[in-house]
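Asks: structural data only, the sequence is not supplied:
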């Protein structure tokens, strides 16, 4: 398994004009050679709507680089990284390969996966593809989030090391599939809720499904 960083990016919220409507979003990020990760935020990075984005369970946003070729084939155009507003684009860590609760060392930070990403229409607006949000939900190729266990700096050439695989082995792909498409699967929901590392937001979502 070749885990390799392809892109690092940060950005502050900006104003956009989408379909003649003014929007304010932090999705537009710029590539950097490194960034400092603190407990609740990446230095130089932020979200626009703190009610639905960000927080200590969603400090670092990750998107698998492998998905880019798929999306470029679907939409027949080149996507500019980070098209999904992610902080880290890397290989070897798709939603099927990683589990909620897995702990990784990246640079001198220690991060833990907490939940998959629940996308919104911003990704469609930003990439000028009306069907993107719908297709991301259909495919569950969403990316995911980390909380910060130890602060530090992530560099473009930092190694990614799996420190601990969560014992429940609930993949991000599995949990996202249940949340989006199998909402009546009580047994699977209970398995997901048994993961102690699950983000509070997702815990509440699954409890509501029950």
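Replies: Everything's here; your move. The shown structure was predicted, so the numbers you read here are calculated from the model rather than taken from an experiment.
Asks: okay, CA-based contacts and neighbour counts for the rest of this
Replies: Will do.
Asks: quick one: residue 64 and residue 91 touch, right?
Replies: Yes. Using Cα atoms under 8 Å, residue 64 is in contact with residue 91, at 5.8 Å.
Asks: who has more neighbours out of those two?
Replies: A count of neighbours by other Cα atoms under 10 Å puts residue 64 above the other of residue 64 and residue 91, at 21 against 17.
Asks: residue contacts, the more buried one?
Replies: If you count contacts by Cα atoms under 8 Å, 6 or more residues apart in numbering, residue 64 has them with 89, 90, 91, 92, 93, 94, 95, 143.
Asks: next up, a second structure to put side by side with the first:
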């Protein structure tokens, strides 16, 4: 496991803590995350339900291939651990094999999957590509957040081990598909709205769609960004 933290700094037309640096020693992880890991906008990042962001290392090969296949100008951010602002980067688990509510041991901590990462326009700036956030959303390569059930030390190289599978079996990829990859489906949206381990943010998105019949507006989240060159 690669362990990363970062501080808030100027970014685009505002600030962000998306820049992360690898830790070279164990860190104590509390219910609010890792020491020294800052959050620029607590409305959308951090807190007990978003204490740690995990991104699968397997996805970086895909993004490098995507860039090459489209003939895009080289990304200013290398496709390697930390590129998506994650705290944890490892192999063996993806959005298709991990479910909301699954519990994992990592070092001295016990973690619980709380929600898929919801990509925003800062990824467009990060990679200098105006459709990056949209592509992350549509390919379901979003990563996810953990809440911390038991605090403890995490060290670089620790292994992420699933110790409990949530009985409802709602994968992170399914969450993304239900909310972003298909038209209105009452049964599927109800699965999100009623899942006791899914964050209230995600449950409320599903509830609003069920109540109004109108899906969420993605445009501001995905495209409200400074101009990019491609």
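Replies: Arrived safely, thanks for sending. These numbers were taken from a predicted model, which means no experiment stands behind them.
Asks: quantitatively, what TM-score do the chains reach?
Replies: TM-score of the superposed chains, computed with TM-score structural alignment, normalised by the length of the first structure, equals 0.91; 201 aligned residues with a Cα RMSD of 1.3 Å.
Asks: thinking again about what came up before, from the contacts of residue 64 of the first structure, which is closest to residue 190 of the first structure?
Replies: residue 95 (19.7 Å; Cα to Cα).
Asks: ok, now which ones touch residue 206 of the second structure?
Replies: The neighbours of residue 206 of the second structure, taking Cα under 8 Å, 6+ apart as the test, are 179, 189, 190, 192, 193.
Asks: tell me the SS of it?
Replies: For residue 206 of the second structure, the assignment made with DSSP: H, G, I helix; E, B strand; the rest coil gives helix.
Asks: the first structure: which residue goes with that one?
Replies: With the correspondence set by TM-score structural alignment, residue 206 of the second structure lines up against residue 206 in the first structure.
Asks: quick one on the thing from earlier: top of the contacts of residue 206 of the second structure by number of neighbours, please.
Replies: When neighbours are counted by other Cα under 10 Å, residue 192 leads the contacts of residue 206 of the second structure with 25 neighbours.
Asks: that one should be in a strand, yeah?
Replies: No. Read with three-state DSSP, residue 192 of the second structure is helix and lies in no strand.
Asks: now it, nearest residue through space, not along the chain?
Replies: The shortest distance from residue 192 of the second structure to any residue other than its chain neighbours is 5.6 Å, reached at residue 203 (Cα to Cα, 6 or more residues apart in numbering).
Asks: for the spatially most central residue of the second structure, give its distance to residue 47 of the second structure.
Replies: Note on the second structure: the residue nearest the mean C-alpha position is residue 117, at 2.8 Å, using Cα atoms, centre = their mean. Residue 117 of the second structure sits 14 Å away from residue 47 of the second structure when distances are taken as Cα to Cα, to the nearest Å.
Asks: and the strands in the first structure?
Replies: Secondary structure of the first structure (DSSP state E): strands located at 4-10, 14-18, 21-25, 30-31, 34-37, 60-64, 88-91, 103-106, 109-116, 144-150, 152-155, 160-164.
Asks: ok, which of those comes nearest residue 170 of the first structure?
Replies: Residue 170 of the first structure sits nearest to strand 109-116 of all these, at 10.5 Å, using Cα to Cα.
Asks: how big is the offset of that closest one relative to the second structure?
Replies: Strand 109-116 of the first structure differs from its equivalent in the second structure by a mean of 0.3 Å after superposition (mean Cα distance after the TM-score superposition for the first structure).
Asks: matching residue 45 of the first structure against the second structure, which residue comes up?
Replies: In the second structure, residue 45 of the first structure lines up with residue 37, judged by TM-score structural alignment.
Asks: enumerate every residue touching its match.
Replies: Residue 37 of the second structure sits next to 5, 6, 7, 17 when contact means Cα under 8 Å, 6+ apart.
Asks: so how far is residue 85 of the second structure from it?
Replies: According to Cα to Cα, residue 37 of the second structure stands 11 Å off from residue 85 of the second structure.
Asks: where do the contact lists of the two overlap?
Replies: With Cα under 8 Å, 6+ apart, residue 37 of the second structure and residue 85 have common neighbours residue 17.
Asks: circling back to that earlier point, list the contacts of the residue nearest to the centre of the second structure.
Replies: 53, 142, 143, 144, 145.
Asks: Throw those residues into TSV and include neighbour count and distance to residue 100 of the second structure, thanks.
Replies: Listed next are the contacts of residue 117 of the second structure as TSV, based on neighbours: other Cα atoms under 10 Å; distance: Cα to Cα, whole Å:
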residue	neighbour count	distance to residue 100 of the second structure
53	24	14
142	25	14
143	26	12
144	23	9
145	28	10
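Asks: considering these, which are maintained in the first structure?
Replies: Here is what carries over to the first structure from the contacts of residue 117 of the second structure, by both residues aligned by TM-score structural alignment, their matches' Cα atoms under 8 Å: 142, 143, 144, 145.
Asks: for the second one, which non-adjacent residue is closest in space?
Replies: Using Cα to Cα, 6+ apart and skipping the chain neighbours, the partner closest in space to residue 143 of the second structure is residue 55 (4.4 Å).
Asks: for the closest residue to residue 131 of the first structure other than its chain neighbours, grab the count of nearby residues.
Replies: Closest residue in space to residue 131 of the first structure, ignoring its immediate chain neighbours: residue 124 at 6.8 Å, by Cα to Cα, 6+ apart. Residues contacting residue 124 of the first structure under the criterion other Cα under 10 Å number 20.
Asks: roughly how far apart are residue 124 of the first structure and residue 5 of the first structure?
Replies: 25 Å.
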